[in-house]
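**Q** need a structure here:
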Amino acid sequence: MSNRLEKAREWARVRHALQRYGAQPYRCHLDHVERIAAPFGEQACIVAQLHDILEDTATRVDEISALFGPTVARAVMLVTDPRRPSREERKRALNQRLIALDPSDEAAWLALVVKTCDRLANVIASSEHSPPRFQQYQREHGGFRIAVYRPGLCDHLWRELDGLIDAGQQADRHPDHQLHASIS
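**A** As a prediction, the model looks like this:
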């Protein structure tokens, strides 16, 4: 592991110290996203560790740039939800930004990869621990896919993500699931 990646981990842990991801410390989510991003290289792992830092902390883009370089800073900025009053408005604005990205640009490529890794980590966690959040990801999946998917870019992650969403939708339609849901 490089010093840059270790520095990103430590910096993210300090910045997100009081934040939780469900019942776990927030670092568990960041580490999960990093593990998914690992095949895409060190820069992707660094962005994975920092991907929520602008949204959730008082960190500024110039701080990221000074510590990790302008490419990482721009990638983190690209995956950060714009400030809007509702989740629906934030996601719509973010999707508009992401759909315009050209993956031949390194920061854009990193943003698309890490955003996919983040969504996969969120879908996995919510499918296991938070059915309402999972249903939210199911509802958002079409718009998210249109904005982020690029043929040939992390197709194996998209197969897994689409499979989880499809399996959840099939379970929602299954009569036994509806019977169980009405009983519980």
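**Q** Please count neighbours and contacts with C-alpha atoms only from this point.
**A** Fine.
**Q** Show me which residues of the top helix by length along the chain are buried.
**A** Ordering each helix of the chain by length in residues (DSSP state H) puts helix 106-129 first. By neighbour count on 16 or more other C-alpha atoms under 10 Å, the buried set for helix 106-129 is 107-127.
**Q** Ok, stretch 32-45 next?
**A** H32, V33, E34, I36, A37, A38, E42, Q43, A44, C45.
**Q** let's see this one next to it:
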Amino acid sequence: MNNRYLKARTLARSKHSGQYYGELPYYVHLEAVSRLATPFGTDAMIIAQLHDVMEDTETTVDELASDFGFLVADAVNYMTDGKLEDRAKRKAMINQRLASLDADEESARLALIVKACDRLANVRASKSSSERHYDMYKLEHASFKEAVYRKGLCEAIWWELDNLIDPMTEQ
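**A** Predicted coordinates for the structure are as follows:
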């Protein structure tokens, strides 16, 4: 494995120590997102490991830039939800930010890919373990896809996600 990836994985596990994804240690979710991001390269895998670190911990964009460079730091920053308690308002804010990204910019492209991988990992997990979360993702799907989807960017991720949300969808 790449040293930068191992450093990101180690940092993410340390920062998320004591946090849980349902009943599992949080790193299980990070590993799932990272596996989905694998076809998109090492930077995508690093971003996948770090995608929640600014949102869920006191980690700053400057710390990430210092350790992993501006490409990774910018991508993680693009993906980071605000601190609003109201989920609908928080998701509307991030969807607006993600919709404005130019996929020709590398950090934006990677953020959009990893965000789709993150959502697929969440939908996969919730479909088998949390009907409440699965229903929430189904309700959010149209606005999420409108904000994040870019034609040709990560079609296989979107194909599976669309089919998990609506198995009758013909893609």
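**Q** returning to that earlier point: let me know the closest of the buried residues of stretch 32-45 of structure 1 to G152 of structure 1.
**A** For the buried residues of stretch 32-45 of structure 1, the closest approach to G152 of structure 1 (C-alpha to C-alpha) belongs to A37, at 15.5 Å.
**Q** how far away is the residue nearest in space to the middle of structure 1 from P175 of structure 1?
**A** Most central in structure 1 under C-alpha atoms, centre = their mean is D118, positioned 2.2 Å from the mean C-alpha point. Using C-alpha to C-alpha, to the nearest Å, D118 of structure 1 is found at 31 Å from P175 of structure 1.
**Q** what's the neighbour count on R9 of structure 1?
**A** Neighbours of R9 of structure 1 under the rule other C-alpha atoms under 10 Å: 21.
**Q** That one: what's it in contact with?
**A** I46, Q49, L50 (C-alpha atoms under 8 Å, 6 or more residues apart in numbering).
**Q** Give the aligned equivalent of the second one in structure 2.
**A** Counting by TM-score structural alignment, Q49 of structure 1 corresponds to Q49 in structure 2.
**Q** helix or strand for that match, which one?
**A** helix 42-50 (DSSP states H and E).
**Q** Mean distance between the following helix or strand past that helix and structure 1 after superposition?
**A** Using DSSP H and E, the helix or strand that directly follows helix 42-50 of structure 2 along the chain is helix 53-56. Once fitted to structure 1, helix 53-56 of structure 2 is off its aligned match by 0.5 Å on average (mean C-alpha distance after the TM-score superposition for structure 1).
**Q** contacting residues around whatever helix or strand K91 of structure 1 lives in?
**A** Using DSSP H and E, K91 of structure 1 maps to helix 87-99. With contacts defined as C-alpha under 8 Å, 6+ apart, helix 87-99 of structure 1 is touched by 78-84, 112, 143-144, 146-148.
**Q** Is it possible to mark the buried ones in these?
**A** For the contacts of helix 87-99 of structure 1, buried by 16+ other C-alpha under 10 Å: L78, V79, T80, D81, P82, L112, F144, A147, V148.
**Q** In JSON lines: these, plus distance to R4 of structure 1 and secondary structure.
**A** Converted to JSON lines, those look like this (distance: C-alpha to C-alpha, whole Å; DSSP: H, G, I helix; E, B strand; the rest coil):
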{"residue": "L78", "distance to R4 of structure 1": "20", "secondary structure": "helix"}
{"residue": "V79", "distance to R4 of structure 1": "20", "secondary structure": "helix"}
{"residue": "T80", "distance to R4 of structure 1": "21", "secondary structure": "coil"}
{"residue": "D81", "distance to R4 of structure 1": "25", "secondary structure": "coil"}
{"residue": "P82", "distance to R4 of structure 1": "27", "secondary structure": "coil"}
{"residue": "L112", "distance to R4 of structure 1": "21", "secondary structure": "helix"}
{"residue": "F144", "distance to R4 of structure 1": "30", "secondary structure": "helix"}
{"residue": "A147", "distance to R4 of structure 1": "30", "secondary structure": "helix"}
{"residue": "V148", "distance to R4 of structure 1": "27", "secondary structure": "helix"}
